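Peer 1: Output the structure for:
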Amino acid sequence: MNFPPLARRAFLLAALVFVLDQAIKLWALFVFELADKGRVAVLPVFDLVLIWNRGVSYGMLQQDGDLGRWLLVALHVVASIGIAVWIARERQTVSAYGLALILGGAVGNGVDRVAYGAVVDYALLHWGEVTWYVFNLADAAIVAGVGLLLYGAVRGSKGAREVV
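Peer 2: All right, here's what the predicted structure looks like:
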């Protein structure tokens, strides 16, 4: 299939997000062995800690059984296909890149569910004892992608021109 230049760049960005996400997770699990270390302080406001997220965003809808796991995998597949089709049709640069971030993150988290039965989360932001949820690069990419999509929607037709 011959995709327009914008779609090709967006798919390349999605692939980059996916590869970086998986590389960090593999490093955390098998090289750094984060599971054996517990909570590791990196910066005054950032720690590494391993959490197996069997749910969706913010740990909601936790799925302990195989049925729930595979339903979430199916949701990842359907959503990823839909986002890929949307990218192929998108003409607004900022929206295409936002979708690419979402796609790369969704595929990264989906691979975790297939490989491990849960998503590998490892990044903890905190201010003293006040903590935010534990997340990963894929989650951050998804949030940034949604932000770009919202920006593109607000920007409207002014951003519709493709930059080649």
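Peer 1: can we go C-alpha only for contacts and neighbour counts from here?
Peer 2: Will do.
Peer 1: does Trp27 sit in a helix, a strand or a coil?
Peer 2: Secondary structure, DSSP: H, G, I helix; E, B strand; the rest coil: Trp27 is helix.
Peer 1: Could I get the full set of strands for the chain?
Peer 2: Counting by DSSP state E, the chain has these strands, from start to end: 40-43, 46-53, 119-127, 130-135.
Peer 1: will you turn those strands into a markdown table that also has mean neighbour count?
Peer 2: A markdown table is the format used below for the strands of the chain (neighbours: other Cα atoms under 10 Å):
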| stretch | mean neighbour count |
| --- | --- |
| strand 40-43 | 11 |
| strand 46-53 | 19 |
| strand 119-127 | 20 |
| strand 130-135 | 15 |
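Peer 1: structure for this one too, so we can compare:
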Amino acid sequence: MTPARLGLAALVATLILDQAAKLWLYLGTDLVLTQPWRYGAYADFVVVWNRGVSYGLFQQEGGLGRWLLVALSLAAAVGLSAWMVRTRSRVLGLALGLIAGGALGNAIDRAAYGAVFDFVHLHVGAWSWYVFNVADAAIVAGVVGLVLDSVRPERRSDLSGEPPPL
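Peer 2: You can find the predicted model right below:
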């Protein structure tokens, strides 16, 4: 599979899994009324509407901010997809597809509901991680992939113009 096709598959899978999980949890269950759903001592499913970006930063209450975030997400997804189509690295193609798919999933939420539906809450004792969704997890995995791709020895030698090691 080419890097572009792998990235496109990751984008589509992320988008479908993200939207399916959100729609099922919000419309197909009683999570809204019976939250939190506890899964062991470290994880809950809850309903959180995030009107901002990561970690709830830059909360947007008005329509202008909402649509600016939608436009920013769509522009990022287009730019990442253009990069994904040109890459020769499967790791980079996969990473870019995950990030673009996550950006599109969250953009759909913002456009449809005015906020992103987050539902997974991880915690240990008094420590609490932010509440996230499938799209957010895919974006984080994609960023890890970008970092891994950037430090691969083959990648560094490609950038320096030196031949790869034997």
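Peer 1: can you list the strands of structure 1 in JSON lines and add distance to Asn109 of structure 1?
Peer 2: Output for those, formatted as JSON lines (distance: least, Cα to Cα, whole Å):
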{"stretch": "strand 40-43", "distance to Asn109 of structure 1": "22"}
{"stretch": "strand 46-53", "distance to Asn109 of structure 1": "10"}
{"stretch": "strand 119-127", "distance to Asn109 of structure 1": "6"}
{"stretch": "strand 130-135", "distance to Asn109 of structure 1": "11"}
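Peer 1: Which of the ones you listed sits closest to Leu26 of structure 1?
Peer 2: Smallest distance to Leu26 of structure 1 across the strands of structure 1 (Cα to Cα): 9.4 Å, for strand 119-127.
Peer 1: In structure 2, what stretch matches the closest one?
Peer 2: Using TM-score structural alignment, the residues of structure 2 aligned to strand 119-127 of structure 1 are 116-124.
Peer 1: what's the average distance of the matching stretch to structure 1?
Peer 2: Overlaying structure 1 shows stretch 116-124 of structure 2 at a mean distance of 0.3 Å from the equivalent residues (mean Cα distance after the TM-score superposition for structure 1).
Peer 1: And the corresponding residue of structure 1 for Arg5 of structure 2, how far from Phe135 of structure 1?
Peer 2: Aligned counterpart of Arg5 of structure 2 in structure 1: Arg8 (TM-score structural alignment). From Arg8 of structure 1 over to Phe135 of structure 1 the distance is 28 Å, taken as Cα to Cα, to the nearest Å.
Peer 1: Tell me which stretches of structure 1 form helices.
Peer 2: Ranges of helices in structure 1, per DSSP state H, are 5-26, 34-37, 66-89, 93-116, 137-155.
Peer 1: okay, those, which one's buried deepest?
Peer 2: For those, the largest average neighbour count (mean count of other Cα atoms under 10 Å) is found in helix 93-116, namely a mean of 24.
Peer 1: Could you check the angle it makes with helix 5-26?
Peer 2: 30 degrees (axes from the mean of the first three to the mean of the last three Cα atoms, to 10 degrees).
Peer 1: what's the angle between helix 93-116 of structure 1 and helix 66-89?
Peer 2: Orientation note: helix 93-116 of structure 1 sits at an angle of 150 degrees relative to helix 66-89 (the same axes, to 10 degrees).
Peer 1: Quick check: helix 93-116 of structure 1 compared with structure 2, mean distance?
Peer 2: Taken against structure 2, helix 93-116 of structure 1 registers an average deviation of 0.7 Å after superposition, with mean Cα distance after the TM-score superposition for structure 1.
Peer 1: what packs against that helix?
Peer 2: Contacts defined by 3 or more Cα pairs under 8 Å, 6 or more residues apart in numbering; DSSP states H and E place helix 93-116 of structure 1 against helix 5-26, helix 66-89, strand 119-127, helix 137-155.
Peer 1: what about Ala126 of structure 2, distance to Tyr42 of structure 2?
Peer 2: 11 Å.
Peer 1: Neighbour count: those two, which is higher?
Peer 2: Tyr42 (13 against 5; other Cα atoms under 10 Å).
Peer 1: Nearest residue to the counterpart of the more buried one in structure 1 in space, please, no chain neighbours.
Peer 2: Superposed on structure 1 with TM-score structural alignment, Tyr42 of structure 2 falls opposite Val45. Counting by Cα to Cα, 6 or more residues apart in numbering, His126 is the residue found nearest to Val45 of structure 1 once chain neighbours are left out, at 5.0 Å.
Peer 1: wait, isn't that neighbour in contact with Trp132?
Peer 2: Yes. In this structure, His126 of structure 1 is within contact of Trp132 by Cα atoms under 8 Å, at 6.0 Å.
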